[in-house]
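> turn this into a model:
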Amino acid sequence: MKNQIVIGIDVGGSHITAGIVDLEARKLQEKRLMRCPVDSKGEEKMILEQWCEAIVPLVPELGLESLRLGIAMPGPFDYDAGISFIGSTQDKYEALYGKNIKELLASKLGIKTSQIRFKNDAACFLQGELFAGSAQGFKRAIGMTLGTGAGTAFFHGTEAHDAARWGDSFKEGIAEQYFSSRWFLQKYHELTGKEIIGVRDLAELEDLPLKTAIFTEFGQNLGLFLSRFASEEEAEVVVLGGSITHSSDLFMAEVKSQVARECGNVSIRKSLLGEQAALIGAASCWYESIS
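Presented below is the predicted three-dimensional model:
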């Protein structure tokens, strides 16, 4: 059973989450979940130490020799070699630019580089949903995470890959301008002249007509974008995740209606695994090699 256990890790801009994933059961051991803050603007040594604060407490259960790490990492990144190309334009992890993170982390943990695998974070989200969530059984799928940014991924029957459609041309700008939390803040300010902290605050507004108008416009835009994305990838299912989907009851009907008109019978599903999707997806990159 031990060789079926992998540590799944999700590296974010402000925190790192690590958990033990049982690949046979396709489940995360929630009681052992580690979540630690990270100063992504810090120096290399500090960043690695903060990452290890989340990973090291989980190691004794597995032992160093049998340890396997699957890491969901934002790009740009050379996932096979383990080299980071995240630079100043991403406003995080500049200290790791050009460094071989696989070698640095392996040295820090006292393991071999062959015990570490990296995968794009958006691809890990979709892979997790395919492996143990709402997209199980589908042969062609796309996924999109909606939060501070917009992550996209596709699956054609083997493994999920980063689709990198955040920069796709859309309306008067690019996709990420319309499908991130910034859009909601800007739209609210445009309509009211006031500021709002986040999407959750907008969802809790008592001004129903205003709230409905903003979320309806978001849903219509998202439906248009997903229709094109799904059509080009010949997707059978679309999976949506990220913090904005916590308010999906306010826009999902518009998304489904738009996609139905443009693409017909494509299933639109909300993430079943939530934040666990990236962890399980990252760990599942070991599934074939150790099963």
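> going forward, measure contacts between C-alpha atoms and count neighbours the same way
Noted.
> buried residues, stretch 197-210. List them.
199, 202-203 (16 or more other CA atoms under 10 Å).
> closest to residue 60 among the residues you listed?
Proximity of these to residue 60 (CA to CA) peaks at residue 199, which lies at 39.8 Å.
> residue contacts, the closest one?
181, 184-185, 244, 247 (CA atoms under 8 Å, 6 or more residues apart in numbering).
> widest-spaced pair of these?
Longest span within the contacts of residue 199, CA to CA: 185 and 247, 14.6 Å.
> can you map out the strands along the stretch 101-250 of the chain?
For the stretch 101-250 of the chain, the strands defined by DSSP state E, counting those that start in this stretch cover 116-120, 141-146, 150-155, 160-162, 169-170, 173-174, 237-241.
> please give the structure of this sequence too, so both can be compared:
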Amino acid sequence: MSGHPGSKPARTVVTVAIDAGGTSMKGGVLENGILLPEPYLEQPSRSEADAESIVAHFASLIIRLAGAYMKGSGTPEHDVTFRIGTAFPGPFDYERGISRIRGLGKYEQLYGLPVGELLKKELRRRAGLPGSDPWMRMLAAADIAFGNDAVLFGMGAAKRFPAERLLCLTLGTGLGSVFMDRGRAVSGLDGVPESGMLYAETFEGEPVDGQFGRRGVLALADALHARRQGDDVIDLAAAAARGESAALRVWHDYGERLGRMLRPYAAAFRPDRLILGGQIAKSLPIFGASLTHALLPVRLPVLYEDDLLRQVFYGADMLFD
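Model prediction:
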């Protein structure tokens, strides 16, 4: 037994971490800063629904995760402090928990609403229902924090490299980005955009976001006449892995363009390494050589993080640091 005589044992800090994507919501649990292998849950996001339905659906996932943790851990409810950390797509006022998403085909009905307050209200309502578990009251009292998914990915990745500068990208539907300096996100300094992100920057006259996510890969393939009808990014990656020259050209050009886009930011920010995550980043072995060559004279290690969600969950936990 540790501690001073008569002192109370430390409470267990439990973070329910949520990645609220446009298609699905995924959730995990961290206990005292350590991501547990279970529970892990996933459900459709229903992001096209009305605000009340979205919030109720969101609350259900949180309750299921917390309930699975309480059942499996055996920790008494009075010894638990719950926190809820959420990766939410932008635009979003992360400090105030207010959605600014409009015109993107997801979470439209949350525009201008205080999502954090609505979620807390729903958790309190359910905690007050007859027959609710005692730990529900603790969950309803949880602090709630929001962060951009790419920023949380960078925060999680920075746990491995706490003394370094990192440029982190998520390459999937679009391009997510964050510049990290010793565990802190940077904006408006050392060549970093005021927003701290690259998605709204332009490259060759067009927004970056549309050029280096899924749409950009497919547009590049179409321009090079390298895509068969119905092919998606995963098909182009498979074709390149088989050695098909047309697909290899797509990925070579993708890496070269990505490197040229990043070069001025990397030259000014001088990161110690570039870390990539997301579906498109799985093809780094194919486009990595053209990427690193296009970055010259900037030289830096390029790493692929194969468990993006794990880093996002760790970032969600770090929102409370």
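> now what about the TM-score between them?
The TM-score (TM-score structural alignment, normalised by the length of the first structure) is 0.88; 279 aligned residues with a CA RMSD of 2.2 Å.
> hmm, which of the contacts of residue 199 of the first structure are common to the second structure?
Retained in the second structure (both residues aligned by TM-score structural alignment, their matches' CA atoms under 8 Å) from the contacts of residue 199 of the first structure: 181, 184-185, 244.
> now render the residues you listed as a markdown table, adding neighbour count and distance to residue 282 of the first structure.
Output for these, formatted as a markdown table (neighbours: other CA atoms under 10 Å; distance: CA to CA, whole Å):
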| residue | neighbour count | distance to residue 282 of the first structure |
| --- | --- | --- |
| 181 | 21 | 25 |
| 184 | 22 | 30 |
| 185 | 17 | 32 |
| 244 | 20 | 22 |
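> filter those down to the ones in helices?
Of these, the ones assigned to helices by DSSP state H are 181, 184-185.
> quick check, nearest of those residues to residue 72 of the first structure?
Checking those against residue 72 of the first structure by CA to CA gives residue 181 as the nearest, at 21.6 Å.
> mind listing what the closest one touches?
Contacts for residue 181 of the first structure (CA under 8 Å, 6+ apart) come out as 146-149, 198-199, 244.
> what of residue 257 of the first structure?
Contacts of residue 257 of the first structure (CA under 8 Å, 6+ apart): residue 223.
> give the aligned equivalent of it in the second structure.
Aligned counterpart of residue 257 of the first structure in the second structure: residue 293 (TM-score structural alignment).
> SS state for its match?
helix (DSSP: H, G, I helix; E, B strand; the rest coil).
> centre of the chain to stretch 52-61 of the second structure, how far?
20 Å (CA atoms, centre = their mean, to the nearest Å).
> what's that stretch in contact with?
So stretch 52-61 of the second structure is contacted by 27, 41, 43, 45-47, 107, 115, 118-119, 122-123 (CA under 8 Å, 6+ apart).
> please convert the buried members of these into ChimeraX selection syntax.
Of the contacts of stretch 52-61 of the second structure, the buried ones go into a single ChimeraX selection, burial set by 16+ other CA under 10 Å:
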select :27,41,45,46,47,107,115,118,119,122,123
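> and the two most separated of the contacts of stretch 52-61 of the second structure?
41 and 118 (21.9 Å).
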